[in-house]
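# below is the structure, and that's it, no one-letter string:
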């Protein structure tokens, strides 16, 4: 049994949007713990709460109930300044829609969180070029987002999440805009980061991508309804289908 302090811990986390008749329970009392070296995949049907789980884990939103802890710090108890520091230093986030700044080059987009944290521009650029090389797109360093394909923008977004030795990587469908070969290469990079001691949580609807993970959790209607260890893609496809079609617990 793992005895190290969790990198990420969700303790009875709930998120409710709206009030009264418009109230929507995006997450319902979810418990999830991720340790150093763990790669966790999150699967579930559309609207099950997968992206909500990631935004809460990354401190981009606050839970209605429960606590989110990153490296032992409860995000809900941090000041806005301290929360921003945790996001820059400890958490790498891969957004489904990339979230690149159009006026900045690929390298400048990747450098930005490091520069905001006081790292000199020359050092930040060196780190950005190393992150681009790790993903295999160093030739895009001085290209602007509008001059890239969707797949290239996605890979720049992944490089941005890896810069600075962050210990927690959160990825929302990180291979969605990539061809199968490039997607597998990106997953290999995430796997290697976990093998080197980081923790990662990846939302995916692809069983073959979830098969890279050490553990797969399934959400339905905002609840964590099942969890598996490492399975093959075929086994995960069966499990995912059953959890998508199952009734309320």
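Structure received. Predicted model only: the values in this text are computed from it and were never measured.

# going forward, measure contacts and count neighbours with C-alpha atoms only.
Fine.

# those helices in this structure, which residues are they?
50-57, 80-89, 106-116, 121-135, 150-162, 180-195, 207-210, 233-245 (DSSP state H).

# reformat those as a markdown table; add mean neighbour count and distance to residue 5.
Conversion of the helices of the chain to a markdown table gives the following (neighbours: other C-alpha atoms under 10 Å; distance: least, C-alpha to C-alpha, whole Å):
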| stretch | mean neighbour count | distance to residue 5 |
| --- | --- | --- |
| helix 50-57 | 22 | 16 |
| helix 80-89 | 16 | 17 |
| helix 106-116 | 23 | 26 |
| helix 121-135 | 19 | 27 |
| helix 150-162 | 24 | 21 |
| helix 180-195 | 17 | 15 |
| helix 207-210 | 22 | 24 |
| helix 233-245 | 16 | 28 |
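
# the structure to be compared is supplied as follows:
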């Protein structure tokens, strides 16, 4: 395994990573590196294995075959790895009965932010996502875009070196989507944070991701910059064209639960 003292390890290194749920192979031996400081897109249809991969990287699922390292730390060192990561899951994590400030303060405690630093760190996270004025309102009164920004603040309160976003703009209108990404870009510019994101919006991936891995049926099928992937397919190709060429038109049957979950989230975000 890579030692933490190794110079400039990648933010993420997956080697021979595999995971199954019973007889269903969700992740089928992937090798993947995410360089430190990049915005990296992990794309693919529902059921491709993206969320399972993210859950192993975030230590929410055990790594049973292959290996995962985060900044040189083996994912088996769960608490050490979790201190380096901020995670915004696809499903809503904000509590509507709490205020925005209370939601972020709860995550500060969960991520073991030192007590003496919590008040300032909560305020900084809320300010970073533009929610200072609304911080003491109950989250149930927030718009969909505000909820996503609140969840981003929850992930940022521990000052992570790696931010992992699973469909961060699902169900949002174009203005709200742009606002969320503007916050992510500003925070990354200020901190040098690495970002790993999944999205079904190809325009987002093309505009914001420096490199992309396209995943289908548990395997990485294509890897490169958006421009490289488009050029490899042919003149005037778009990222939508690349996605269709790599994944085809059929949705894996195992992905229907992901589709339903995504629709539930979209309805809740309005």
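Everything's here; your move. Since we're looking at a predicted model, the values are computed, not measured.

# superposing both, give me the TM-score.
The TM-score (TM-score structural alignment, normalised by the length of the first structure) is 0.85; 234 aligned residues with a C-alpha RMSD of 2.3 Å.

# returning to that earlier point: which among the helices of the first structure is found nearest to residue 141 of the first structure?
Proximity of those to residue 141 of the first structure was assessed by C-alpha to C-alpha; the nearest stretch is helix 106-116, lying at 4.8 Å.

# and the angle for the closest one with helix 150-162?
Relative orientation of helix 106-116 of the first structure with respect to helix 150-162: 20 degrees, computed using axes from the mean of the first three to the mean of the last three C-alpha atoms, to 10 degrees.

# coming back round to it: can the helices of the first structure go into CSV with extra columns for distance to residue 69 of the first structure?
As requested, the helices of the first structure are exported to CSV (distance: least, C-alpha to C-alpha, whole Å):
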stretch, distance to residue 69 of the first structure
helix 50-57, 8
helix 80-89, 11
helix 106-116, 21
helix 121-135, 27
helix 150-162, 19
helix 180-195, 19
helix 207-210, 24
helix 233-245, 27
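
# wait, which of those helices is closest to residue 143 of the first structure?
For the helices of the first structure, proximity to residue 143 of the first structure was assessed by C-alpha to C-alpha; helix 106-116 is nearest, at 5.9 Å.

# quick one: the closest one to helix 121-135, angle?
Using the same axes, to 10 degrees, the inter-axis angle of helix 106-116 of the first structure relative to helix 121-135 is 130 degrees.

# quick one: list the elements packing against helix 106-116 of the first structure.
Using 3 or more C-alpha pairs under 8 Å, 6 or more residues apart in numbering; DSSP states H and E as the contact criterion, the neighbours of helix 106-116 of the first structure among helices and strands are helix 121-135, helix 150-162.

# so the last one corresponds to what in the second structure?
Translated: helix 150-162 of the first structure. Mapped onto the second structure with TM-score structural alignment as the criterion, helix 150-162 of the first structure occupies residues 144-156.

# and the residue nearest the centre of the second structure?
Compute the mean C-alpha point of the second structure, and by C-alpha atoms, centre = their mean the closest residue is residue 165, 1.9 Å away.

# tell me how far the equivalent of it over in the first structure lies from residue 81 of the first structure.
When the structures are aligned by TM-score structural alignment, the residue of the first structure matched to residue 165 of the second structure is residue 171. According to C-alpha to C-alpha, to the nearest Å, residue 171 of the first structure and residue 81 of the first structure sit 23 Å apart.

# coming back round to it: for the helices and strands packed on helix 106-116 of the first structure, which one sits closest to residue 66 of the first structure?
That would be helix 150-162 among these, by C-alpha to C-alpha, at 26.2 Å.

# and the closest one, what does it pack against?
strand 91-94, helix 106-116, helix 121-135.

# that helix versus helix 180-195: what angle between them?
Per the same axes, to 10 degrees, the angle that helix 150-162 of the first structure makes with helix 180-195 is 0 degrees.

# helix 150-162 of the first structure versus helix 80-89: what angle between them?
120 degrees.

# and helix 150-162 of the first structure, how far out from the chain middle?
12 Å (C-alpha atoms, centre = their mean, to the nearest Å).

# ok, now stretch 217-231 of the second structure?
Averaging C-alpha coordinates over stretch 217-231 of the second structure and over its chain gives two centres that are 18 Å apart (C-alpha atoms, centre = their mean).

# do the same with stretch 69-78 of the first structure
Once both centres are worked out by C-alpha atoms, centre = their mean, stretch 69-78 of the first structure turns out to sit 17 Å from its chain's centre.
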